[in-house]
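> Model the structure of this input:
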Amino acid sequence: MNNKMKLVIAPDSFKESISAYGACEAIKRGILEVMPAANVICKPIADGGEGTLDALMPSDQQIWLSVTGPSFKPVTARYGNIGDIAIIEMASAAGLMLVSESEKKAGAATTYGVGEIIRDAVSKGYKKIMLTVGGSATNDGGCGMLAALGARFTDVNGKEFIPTGYTLNNISAIDLSGVFKEILDCEFIIATDVKNPLLGNSGATYVYATQKGAQAEELPKMEAGMKHYAELLKSLSGRDVAEINGCGAGGGLSAPLLAFFNARIQSGIDTVLDITDFDSALLGADAVITGEGKIDSQSLYGKAISGVAKRANAAKTPVYCFVGCIGDDPNKLKAMGIADIFDILSLADSSDDAMKNADKYLYSMARTFALNASKNKE
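The predicted structure is shown next:
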């Protein structure tokens, strides 16, 4: 039996069931039981949205700190690093999960805490920052973040304030002279697969604000404020960020970063694969095992599985997918370059069993996979 295969294990989390790290470990255990000499490389991944930080590193390796939450109350947030890159998840400081149902008011929420995390990371010497922008409670165009970085916003009377989605129209001037100087030397990678621009019917306000507690009748005023703010950014920086694809993600968080600093928007999954050096792990690999909770037609577009499959296919490495359940025709899904798909639900007694015991079933699936792979290698 030839059990010296090289296998790359790169799953996303199985939502509400098992983390990407946990899935990696379960699959690895199953493979090594059958093929103890196999070279198994674990690369837990995420698509750049909420949960990316936990996918990339365990919580005990993260940096924890107190910052201003979306409701202007203190919250405990965290960030991490891979090498010299700081990984900051917007949702950790400005996430929808940080506000109660009664506090959900997109127009009143702030991203100030996101700026506090950035400032902490930069003060520790990080000059390259990956910022994920999913799952936010905010629609302030990143004003709170910019204020935390040292910018001053004043109204027509010269009074300083921290703008929110409700008060963007009150901004008369933006003074950047007090911005934390080290920020100017930083490179920001804004990880998102959202394509929405800042303004318009497909922009931050009209598409996402109601999901964050805004009322339909508030939207025109909030949109007018965002437009006014975008015009101010353009007049100050010379850059028109309003129509940039992805600028509408996270309530427009990236707008001031794109306007004033060295920042770019990049596909979430591609960013994660790049910073985890996934392509190097593929060299000489016999197969890649990826996965997520449910594979369906959405998995074809900018999600973790499609990103992994694209890279593996380019390296001519077969891709196998372990999932919780299959939501579409498997043959249609295999069109994205997946050799085969295995699902937990077909093994479990029920969906509840599948959710609660994903670790056990992933281990079992990996063991079966390794047995078959060993036979094929003989």
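> Only C-alpha atoms from now on, for both contacts and neighbour counts.
Noted.
> okay, now the nearest residue to residue 103 once chain neighbours are set aside: neighbour count?
Computed as CA to CA, 6 or more residues apart in numbering, the closest residue to residue 103 that is not its neighbour in sequence is residue 71, at 7.3 Å. By the criterion of other CA atoms under 10 Å, residue 71 has 22 neighbours.
> Residue 109 is in contact with residue 71, correct?
Yes: checked against CA atoms under 8 Å, the pair residue 71 and residue 109 is within contact range at 5.5 Å.
> Next, the structure of the following sequence, for comparison with the previous one:
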Amino acid sequence: MHIILIPDSFKGTFSSEQVIHYIREGFEHHFDDVTFDEVPIADGGEGTVDSIVSALRGEKHLALVRDSLGRLIEASFGMCGRTAIIEMAESSGITKISSKERMPLLTSTYGVGEMILEVLKHDTDEIIIGIGGSATNDGGTGMLQALGVRFFDESGEILEQGGQILKRIRRIDASGIPEELKKIPITVMCDVSNPLTGPKGATMIYGPQKGANDKTLLELEAGMVNYKKILLETVGIDVDLIDGAGAAGGLGAALVSFLGAKLKPGIEVILDLVSFDSMVSNADLVITGEGKIDAQSIYGKVPVGVAGRCLDFNVEVIALVGTEGDQSKVVYDHGINAIVSTIAGVISEEDLTLNAEKRIKESIENLCRLLKIGMKLNK
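The predicted structure is shown next:
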């Protein structure tokens, strides 16, 4: 029996790699003739570089770049053959600063641009950027500044960094972008569809978690509206018509407008990178999963993304999950054949953490025993 193990992390409990370890351990205990393909998953936020490098047996490299407040830090990126993997959370991530340092008028994506310049030093013919987990709301201006773009105010002065400059931009000079970068295709792992501006835009939806109070939100939103106008005048693109332009505080808009990047759901990028369609054609079973499966799982989440690819190959898909939420059974209409939950009933938050390993092992034990019964009945 050949099984593909491709779960998302159980956020706050297990990484994707840990879930894979537990499943493999359980199946090897119950079955003598089982083999695996193992594909760790990350959604574009923290852990993206590690997951892709692990799945593709690539290499990690370190670079000295600036965090969102301009301090020098070490950040990692991956090289998988000639494909570079960048995780914006490594430089401009919200976990890189304390809660007291969340200041979206000042935080910048400059470090992301520095990481892009770093991968250009390698033999790179494709760049993949995960943009989850940002601390920024600067429209990607910091990244662009690191790449040589200049932003001018109404008096012709060059502007500094951070979300504070957005309302003051009157002209953009993008002539400094390296020519070699313009020739490299860029794919962005982006799992949100927010536009740049408006009530569902980058600022109003994600600004509060990045430290913006009501006054700051209004200032940043006014800046984003101005920035959108200047982008339209400069590159002829209305970024509010592009799903995901508001991702990572507008970084998605900058990547599309000036680097010609393509925004794609993270799971689709991963599946293409690992040649999943070829992999699944030789599989007997696929086990995927996530921390909580519910009605929202059909909108770009890992289990349903995986199951959708399996439909054409008639391969059965089991979702191992932490818990089931409202209307979770809707995923049965999208290629998942069974759900196995590690939690049955209501438990305390303390028990959720303390006994997580025991529960996942017991759930995998039950899954293996049920499969063995099914195999006997099929004879």
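> And the TM-score between these chains?
For these two chains in superposition, a TM-score of 0.90 is obtained (TM-score structural alignment, normalised by the length of the first structure); 374 aligned residues with a CA RMSD of 2.5 Å.
> hang on, the earlier thing: what does the residue nearest to residue 103 of the first structure correspond to in the second structure?
Under the alignment defined by TM-score structural alignment, residue 71 of the first structure is paired with residue 69 of the second structure.
> Likewise for residue 295 of the first structure?
In the second structure, residue 295 of the first structure lands on residue 293 (TM-score structural alignment).
> Next, the contact list for residue 208 of the second structure, please.
residue 217 (CA atoms under 8 Å, 6 or more residues apart in numbering).
> which residue lines up with it in the first structure?
So residue 208 of the second structure corresponds to residue 210, using TM-score structural alignment.
> Strands of the stretch 151-300 of the second structure, start to end?
171-173, 186-189, 262-264, 285-293 (DSSP state E, counting those that start in this stretch).
> mind listing the helices for the stretch 201-350 of the first structure?
Applying DSSP state H, counting those that start in this stretch to the stretch 201-350 of the first structure gives helices spanning 204-208, 219-237, 255-260, 268-275, 278-282, 304-314, 330-333.
> cool, the stretch 1-150 of the first structure as well?
Counting by DSSP H, counting those that start in this stretch, the helices of the stretch 1-150 of the first structure are 20-34, 52-56, 90-94, 112-123, 143-148.
> what's the closest of the ones you listed to residue 352 of the first structure?
Nearest to residue 352 of the first structure, of all these, is helix 20-34, at 17.2 Å by CA to CA.
> how big is the angle separating the closest one from strand 287-295?
130 degrees (axes from the mean of the first three to the mean of the last three CA atoms, to 10 degrees).
> can you list contacts of helix 20-34 of the first structure?
Outside helix 20-34 of the first structure, the residues touching it (CA under 8 Å, 6+ apart) are 9-14, 38, 40, 42-46, 54-58, 358-360, 362-367, 369-371.
> Mark which of those are buried, thanks.
Buried members of the contacts of helix 20-34 of the first structure, scored by 16 or more other CA atoms under 10 Å, are 9-14, 38, 40, 42-46, 54-57, 358-359, 362-367, 369-371.
> ok, the equivalent of residue 227 of the first structure over in the second structure - how many residues close by?
With TM-score structural alignment defining the correspondence, residue 227 of the first structure maps onto residue 225 in the second structure. Using other CA under 10 Å, residue 225 of the second structure has 17 other residues around it.
> Over to residue 235 of the first structure?
The number of residues near residue 235 of the first structure, taken as other CA under 10 Å, comes to 11.
> Find the centremost residue of the second structure, please.
Central residue of the second structure (CA atoms, centre = their mean): residue 44, 1.7 Å from the mean position.
> List the residues that contact it.
Applying CA under 8 Å, 6+ apart, the residues near residue 44 of the second structure are 87, 129, 130, 131, 132, 189, 190, 191, 266.
> do the same with residue 250 of the first structure
90, 133, 134, 135, 136, 137, 138, 139, 204.
> Same question for residue 68 of the first structure.
74, 75, 93, 112, 113, 116.
> tally of neighbours for the residue lying closest to residue 232 of the second structure once chain neighbours are set aside?
Spatial nearest neighbour of residue 232 of the second structure, excluding adjacent residues (CA to CA, 6+ apart): residue 238 at 5.5 Å. Residues near residue 238 of the second structure, counting by other CA under 10 Å, number 17.
> How about residue 100 of the second structure?
Based on other CA under 10 Å, the number of other residues close to residue 100 of the second structure is 7.
> To which residue of the first structure is it aligned?
Using TM-score structural alignment, residue 100 of the second structure sits opposite residue 102 in the first structure.
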